[in-house]
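Engineer: What follows is a protein structure lacking sequence information:
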């Protein structure tokens, strides 16, 4: 029996060693090659994450049963400021591992009906939370992009190039742009690696839901041909961004007003009917009774 356990331990150790040294690196190379062919740029955090867990996470999110769901949530994870490797870890932990553990625990300790409800909530709530966090982060970054346009206009009026402006902003304006600064740092790293400026600006505005940043990147790619008119174009982007913010605020105000109207109709109208018609109804009842 002891010999069998020893042989099993040796086989498991050799399997883990082969997986770590041969299978995982091969899977990571294929995954990274496929991502580059799809023009899905990797962050520096991925370049240093040559570990077993990083390879397993990359392999899992590319399985057919998971890949579609991950691609749908990946823009929201990226918008909330996570690197590609952090996005994969967070997705696997919150959307699969935690729901499975909660489902198994509830199946042992609770009734089947409650366990089924927990199963549905455990798989739905994390995805809903990721989408909500990504949408909120996109709104904040849209506001920060307006400040980015202001800073870029001031620095370019001082004689700096667009690339130099973003380098200065990356150092001096980290407190003003807490979320957008990660995209600016990524832009600077892409430029330092020798990439084309158009490619770097495409990386900066990869999230198409941040409209002000997208217009800013398109304008910066044309800075060579615009010349002195660039400041006027930045002013136009700022005015369009502020107009969009006002429209968004009006929509949210109308939405809150509609909710308040529904609450008043449901809760206050019955009370009003009782208050106004109650004495009359009591008088009619007393008259009929006498």
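Structural biologist: That came in fine, so what should we check first? Owing to the predicted nature of the structure, the values given are computational and were not obtained by experimental measurement.
Engineer: going forward, measure contacts between C-alpha atoms and count neighbours the same way
Structural biologist: Fine.
Engineer: Can you list the helices and strands that the helix ranked longest in the chain packs against?
Structural biologist: Taking DSSP state H as the criterion, the chain has its longest helix at helix 112-157. Packing partners of helix 112-157 (3 or more CA pairs under 8 Å, 6 or more residues apart in numbering; DSSP states H and E): helix 64-79, helix 98-109, helix 162-172, helix 211-221, helix 230-263.
Engineer: I'd like the next helix or strand past the fourth one.
Structural biologist: Spelled out, that is helix 211-221. helix 223-226 (DSSP states H and E).
Engineer: quick one: the longest helix of the chain to helix 98-109, angle?
Structural biologist: With axes from the mean of the first three to the mean of the last three CA atoms, to 10 degrees applied, the angle from helix 112-157 to helix 98-109 works out at 160 degrees.
Engineer: Just want the angle from helix 112-157 to helix 230-263.
Structural biologist: Using the same axes, to 10 degrees: helix 112-157 against helix 230-263 is 150 degrees.
Engineer: Off-centre distance for helix 112-157?
Structural biologist: Centroid separation between helix 112-157 and its chain, computed with CA atoms, centre = their mean, to the nearest Å, is 5 Å.
Engineer: ok, now how distant is residue 17 from residue 99?
Structural biologist: Applying CA to CA, to the nearest Å, the value for residue 17 to residue 99 is 30 Å.
Engineer: Check residue 175 too.
Structural biologist: Computed as CA to CA, the residue 175 to residue 99 distance reads 36 Å.
Engineer: same question, residue 279
Structural biologist: Residue 279 is 56 Å from residue 99, by CA to CA.
Engineer: The two - which one has more neighbours?
Structural biologist: Each of residue 279 and residue 99 has its neighbours counted (other CA atoms under 10 Å); residue 99 has more, 21 against 11.
Engineer: Grab the nearest non-local neighbour of that one.
Structural biologist: Nearest residue to residue 99 in three dimensions, chain neighbours excluded: residue 122, at 4.7 Å (CA to CA, 6 or more residues apart in numbering).
Engineer: what does residue 242 give?
Structural biologist: residue 146 (7.8 Å).
Engineer: Quick check: that neighbour touching residue 240?
Structural biologist: No. The pair residue 146 / residue 240 is not scored as a contact, 9.5 Å apart, by CA atoms under 8 Å.
Engineer: what about these two, which has more around it?
Structural biologist: residue 146 (22 against 16).
Engineer: how close does residue 259 sit to residue 136?
Structural biologist: Separation of residue 259 from residue 136 (CA to CA) stands at 20 Å.
Engineer: correction: residue 143
Structural biologist: Distance check for residue 143 against residue 136: by CA to CA, it reads 11 Å.
Engineer: between the two, which one's more packed in?
Structural biologist: residue 143 (20 against 15).
Engineer: Name all residues that make contact with that one.
Structural biologist: Residue 143 makes contact with 241, 245 under the criterion CA atoms under 8 Å, 6 or more residues apart in numbering.
Engineer: What of the one 10 residues further on?
Structural biologist: Taking CA under 8 Å, 6+ apart as the definition of contact, the neighbours of residue 153 are 231, 234.
Engineer: Comparison target, given below:
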């Protein structure tokens, strides 16, 4: 038992060292970005941008982008990018959840339950962590599809009042958090890219790069064309909202039809046996009494 506590202490020390080396620079950059965004919203101009990524992050991305880990990391990266996590958080989450945690639980199971327990803990955590991350990305993507319609309506209203695109997105970042809890993080990322000096067309392309969110993808294309051609975007956004409402209506109708099928299965499995007992029960009791 003392060996188990020794190994747990070693793993805790390694985890603390990892967090101190990895998370401290990310927290410092996030604090600087938050302060800069707050100043920008209050009219204070500035030109500072994010510092270059740390050597540990560059080494981790280079290691994960080559070899057998490339395809595995790419899948996790796509799922976590839908939640608007930073590169530091994505690499950290993948490293800890997909490799450090399974190895730690596998080692603990090996020390406590033997080789079979260690193998079971390693395999279970290895598969479960990836399924949870993939499911989290799918939920964020579905939420973004629902929130993109509200984004289109708000952008149409802001642009029709003569507000610039940058000002509209900054107003959304300040006030639309309760309405769009998932999409607001992507809007914050867009604002930080604009503040850092990125071209508006490129920032819009990064905002709508996920084609599994078609409303947001089409909205960014409309806004990019509006910026290039100098035309109004009101009619195009109206058409996009109508098409999105039709798609949502079709999705709800499909979901409603599936609910009726599920309810039929529930009635057959749960209510039909009770109904048969209620109807045929007295007859069976009478028949059993006659046999006596």
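Structural biologist: Perfect, thanks for sending it. Bear in mind that the values here come from a model prediction, so they are computed numbers and not experimental data.
Engineer: on that earlier part again, and the helices and strands packed on helix 112-157 of structure 1, which is most packed in?
Structural biologist: Comparing those by mean neighbour count (mean count of other CA atoms under 10 Å), helix 211-221 ranks first with a mean of 20.
Engineer: what's the nearest residue to the residue most central in space within structure 1 if we skip its chain neighbours?
Structural biologist: Centroid-nearest residue in structure 1: residue 76, 2.4 Å away (criterion: CA atoms, centre = their mean). Closest residue to residue 76 of structure 1 apart from its sequence neighbours, by CA to CA, 6+ apart: residue 134 at 4.2 Å.
Engineer: Roughly how far does the aligned residue in structure 2 for that neighbour sit from residue 5 of structure 2?
Structural biologist: Alignment note: residue 134 of structure 1 maps to residue 137 in structure 2; criterion TM-score structural alignment. Distance of residue 137 of structure 2 to residue 5 of structure 2, computed by CA to CA: 36 Å.
Engineer: And for residue 180 of structure 2, the neighbour number?
Structural biologist: By other CA under 10 Å, 20 other residues sit near residue 180 of structure 2.
Engineer: That one pairs with which position in structure 1?
Structural biologist: Aligned by TM-score structural alignment, residue 180 of structure 2 pairs with residue 177 of structure 1.
Engineer: tell me the contacts of the residue lying closest to that match once chain neighbours are set aside?
Structural biologist: Here the nearest residue to residue 177 of structure 1 in space, its sequence neighbours aside, is residue 144; by CA to CA, 6+ apart that works out to 5.8 Å. Shown in contact with residue 144 of structure 1 (CA under 8 Å, 6+ apart): 176-177, 179-180.
Engineer: what's the distance between residue 144 of structure 1 and residue 257 of structure 1?
Structural biologist: 28 Å.
Engineer: swap in residue 250 of structure 1?
Structural biologist: 10 Å.
Engineer: Residue 266 of structure 1 now?
Structural biologist: Relative to residue 257 of structure 1, and taking CA to CA, residue 266 of structure 1 is found at 14 Å.
Engineer: what do you get for residue 236 of structure 1?
Structural biologist: Residue 236 of structure 1 is 31 Å from residue 257 of structure 1, where distance means CA to CA.
Engineer: For residue 281 of structure 2, what is the enclosing helix or strand?
Structural biologist: Going by DSSP H and E, residue 281 of structure 2 is in helix 272-291.
Engineer: And residue 208 of structure 2, what's its match in structure 1?
Structural biologist: Taking TM-score structural alignment for the superposition, residue 208 of structure 2 sits opposite residue 205 in structure 1.
Engineer: nearest residue to its match other than its sequence neighbours?
Structural biologist: Once flanking residues are discounted, residue 205 of structure 1 sits nearest to residue 214: 5.0 Å by CA to CA, 6+ apart.
Engineer: what's the matching residue for the one you found over in structure 2?
Structural biologist: By TM-score structural alignment, residue 214 of structure 1 lines up with residue 217 in structure 2.
Engineer: Tell me which of residue 137 and residue 5 of structure 2 has more neighbours.
Structural biologist: Neighbour count, other CA under 10 Å: between residue 137 of structure 2 and residue 5, residue 137 has more, with 21 against 11.
Engineer: So that one is in contact with residue 82, correct?
Structural biologist: Yes. Using CA under 8 Å, residue 137 of structure 2 is in contact with residue 82, at 5.7 Å.
Engineer: neighbours of residue 271 of structure 1, just the number please.
Structural biologist: Other residues within reach of residue 271 of structure 1, judged by other CA under 10 Å, total 13.
Engineer: And whichever residue in structure 2 pairs up with it, how close does it get to residue 283 of structure 2?
Structural biologist: Alignment note (TM-score structural alignment): residue 271 of structure 1 maps to residue 274 of structure 2. Here the criterion is CA to CA. By it, residue 274 of structure 2 lies 15 Å from residue 283 of structure 2.
Engineer: hang on, the earlier thing: what about the match of residue 208 of structure 2, distance to residue 154 of structure 1?
Structural biologist: Taken as CA to CA, the span from residue 205 of structure 1 to residue 154 of structure 1 is 21 Å.
Engineer: So for these two, which sits in the more crowded spot?
Structural biologist: The neighbour comparison of residue 205 of structure 1 against residue 154 (other CA under 10 Å) goes to residue 205, with 20 against 13.
Engineer: re earlier: what's the residue nearest to residue 99 of structure 1 aligned with over in structure 2?
Structural biologist: Alignment note (TM-score structural alignment): residue 122 of structure 1 maps to residue 125 of structure 2.
Engineer: now that match: how far from residue 212 of structure 2?
Structural biologist: Residue 125 of structure 2 is 28 Å from residue 212 of structure 2, where distance means CA to CA.
Engineer: who's more crowded, the two?
Structural biologist: Counted by other CA under 10 Å, residue 125 of structure 2 and residue 212 do not tie: residue 125 has more neighbours, with 20 against 14.
Engineer: residue contacts, that one?
Structural biologist: Remark: with contacts taken as CA under 8 Å, 6+ apart, residue 125 of structure 2 is in contact with 98, 101-102, 105.
Engineer: Could you find the counterpart of residue 98 of structure 1 in structure 2?
Structural biologist: The equivalent of residue 98 of structure 1 in structure 2 is residue 101 (alignment by TM-score structural alignment).
Engineer: Distance check, residue 56 of structure 1 against residue 65 of structure 1.
Structural biologist: With distances taken as CA to CA, residue 56 of structure 1 is found 15 Å from residue 65 of structure 1.
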